[in-house]
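**Student:** give me a model of this one.
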Amino acid sequence: MESIHEIFLPRMQAYRDPVKGFGIWQVSDKETTEYLGRILIRPMAFFTDEPDFNDLELGWRFFKKAWGKGYATEAAMAIKDGIATQAGSQYVSALAVEDNLGSIAVMKKMGMQFVKKYDHKDPIGDFVAVHYQMKVK
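**Tutor:** You can find the predicted model right below:
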C-alpha cells in the first residue's frame, strides 16, 4: 500500500487529464459488467524532460482469465480512436518486454508496426523494450 500511495498514485495523477482523456480506463465485460483490466493512455516519454504529445502511449493490464478473448485489442482500439484523434496526435505507440507475446499480438492486431528494441529507462524500473507504433487515422 505504501508503494501505491507514494509512487503509483502520484505518478498516475501527473499524466491524468480528464479533458484530453489521458489516464487509466477501466475495461469491463459489456454483459456482466465484470472488471477485466485497464487501458492506459498518455503522451510518450511522459516522465522525461521532453514528453511527446504527438505520440500517445497505450498500455494494458488484464486479468489472466480475460487473455486471448480480444478484450485488450477492442478496448485499446476504442481508446485510440476516441482519445488520439481528439488530442490531435499523429501516432499511437505501445511498449512491451520482448517475451510478452500476448501484448505484441495486440499491437500487431491493432495495425502497429515494430519500430525498435531498446533499453527503456523509467523511474520505477528500466527494462529492454520493444516499441510498436501506428499512425492515427
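
**Student:** contacts and neighbour counts: CA atoms only from here.
**Tutor:** Fine.

**Student:** A helix includes Met12, no?
**Tutor:** Yes. Counting by DSSP: H, G, I helix; E, B strand; the rest coil, Met12 is part of a helix.

**Student:** leaving out chain neighbours, which residue sits closest to it?
**Tutor:** If the residues on either side of it in the chain are set aside, Met12 comes closest to Gly23, at 6.8 Å by CA to CA, 6 or more residues apart in numbering.

**Student:** surely Met134 is in a strand?
**Tutor:** Yes. The assignment for Met134 (three-state DSSP) places it in a strand.

**Student:** for Lys108, see how far away it is.
**Tutor:** The gap separating Met134 from Lys108 is 10 Å, by CA to CA, to the nearest Å.

**Student:** SS state for Ala84?
**Tutor:** Per three-state DSSP, the local secondary structure of Ala84 is helix.

**Student:** and stretch 102-120, which residues are buried?
**Tutor:** Neighbour-count burial for stretch 102-120 flags 103-104, 106-108, 110, 112-114, 120 (criterion: 16 or more other CA atoms under 10 Å).

**Student:** now tell me what touches that stretch from outside.
**Tutor:** 67-68, 72-73, 77, 93-94, 96, 126-134 (CA atoms under 8 Å, 6 or more residues apart in numbering).

**Student:** repeat for stretch 3-15
**Tutor:** With contacts defined as CA under 8 Å, 6+ apart, stretch 3-15 is touched by 22-24, 42-43, 46.

**Student:** before we move on, back to that, surely the residue nearest to Met12 forms part of a strand?
**Tutor:** Yes. Gly23 forms part of a strand when assessed by three-state DSSP.

**Student:** right, and it touches Arg38 too?
**Tutor:** No. Taking CA atoms under 8 Å as the definition, Gly23 is not a contact partner of Arg38, at 10.1 Å.

**Student:** this one next, for a side-by-side:
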Amino acid sequence: MPKRPSTFLETDRLVLRPFTDADVPHLLALDNDPEVMRYINGGRPTTADAIRDRTLPRLLHDHPCTGTRGFWAAEEKATGTFLGWFELRPLADHDATVVELGYRLNRAAWGRGYATEGARALVDKGFADLGAERVTANTMAVNAGSRRVMEKTGLTFLRAYTEDWPDAIEGSEHGEVEYVLTRAEWEARQA
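**Tutor:** Below is the predicted model of the structure:
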C-alpha cells in the first residue's frame, strides 16, 4: 500500500494533504463532471493528458515564500474519500502577502459544509502561519454557491468586473466578482 502523503491541515471532518501522481484518477473524475466544471469551462470534458501535463504540475508547485504548495487534496477524515481540492496560493511566488482562496469539490460533497469548513481553516492558517495580509477569491457572478462559501468564510464583496473569455460559457456575460478579507478584518473577528 502506498504511503499516505503528510497532512497539511485537518479540520473536524477534513484532511488536506499534498497532491501526488496517484491523484490523477481523482482529478480526472472531478474535472469530467459537467456540473463541477460548469463555471470553470462550461462543463467540457478534460483529458487524462491535460490532467497529467497541465493540472498536476500546477497542483504540485511549491511556493518559496510560504514553504508550501498552494493546492491540497481534500479527503473526508472519517473515510479517506477524495472530495476535491482547496487552494490558498500566493499570487506571486516570492510574496506571501496576497493569496488566492479557491476550492473545487465533487458533487457528493456539495451542500454539506465542507467548502466553508476547509476554506475557513485555510484562511486562518494563511493569516496565522503563512504571512498572508490579504485573501482574495474570484468566481463568476452567477455562481451563487461559491459566492455563499466566500461570504460564510468571512470574505466580503469587493468588485464586479469582466474578462475576455477565450471560449465564452453560459453566464460569463454577467462577469466576475472578487471577494476579499484583510488581516485586520480577520484579527478583529478573532477578538
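
**Student:** select from the contacts of stretch 3-15 of the first structure the one having the most neighbours.
**Tutor:** For those, the largest neighbour count, defined by other CA atoms under 10 Å, is 26 neighbours, found at Arg42.

**Student:** trace that one over to the second structure, please.
**Tutor:** Counting by TM-score structural alignment, Arg42 of the first structure corresponds to Arg89 in the second structure.

**Student:** just give the nearest non-adjacent residue to that match, would you?
**Tutor:** Nearest non-adjacent residue to Arg89 of the second structure (CA to CA, 6+ apart): Gly70, at 4.0 Å.

**Student:** may I ask which two of the contacts of stretch 3-15 of the first structure are separated the most?
**Tutor:** Farthest apart among the contacts of stretch 3-15 of the first structure by CA to CA are Ile24 and Phe46. That separation is 14.3 Å.

**Student:** the residue nearest to Arg89 of the second structure -> the first structure?
**Tutor:** Aligning on TM-score structural alignment places Gly70 of the second structure opposite Gly23 in the first structure.

**Student:** still on that earlier bit, out of the contacts of stretch 3-15 of the first structure, which one sits closest to Ile83 of the first structure?
**Tutor:** If you rank the contacts of stretch 3-15 of the first structure by distance to Ile83 of the first structure using CA to CA, Phe22 comes first, at 7.7 Å.

**Student:** and Trp165 of the second structure, that's in a helix?
**Tutor:** No. According to three-state DSSP, Trp165 of the second structure belongs to no helix; its state is coil.

**Student:** for it, give its distance to Gly102 of the second structure.
**Tutor:** According to CA to CA, Trp165 of the second structure and Gly102 of the second structure sit 19 Å apart.

**Student:** with neighbour numbers in mind, choose between the two.
**Tutor:** Per other CA under 10 Å, whichever of Trp165 of the second structure and Gly102 has more neighbours is Gly102, with 22 against 11.

**Student:** next, the more buried one: secondary structure please.
**Tutor:** Reducing the assignment at Gly102 of the second structure to three states with three-state DSSP gives strand.

**Student:** what's Ala96 of the first structure in contact with, if anything?
**Tutor:** Taking CA under 8 Å, 6+ apart as the contact definition, Ala96 of the first structure lies against 103-104, 129-131.

**Student:** just Thr85 of the first structure next, same as before
**Tutor:** Counted by CA under 8 Å, 6+ apart, Thr85 of the first structure has contacts 136-137.

**Student:** what distance do you get for the residue nearest to Arg89 of the second structure to Arg17 of the second structure?
**Tutor:** The gap separating Gly70 of the second structure from Arg17 of the second structure is 11 Å, by CA to CA.

**Student:** before we move on, what about Ala92 of the second structure?
**Tutor:** Summarising the geometry, the distance separating Ala92 of the second structure from Arg17 of the second structure, computed by CA to CA, is 22 Å.

**Student:** swap in Glu87 of the second structure?
**Tutor:** Counting by CA to CA, the gap between Glu87 of the second structure and Arg17 of the second structure amounts to 11 Å.
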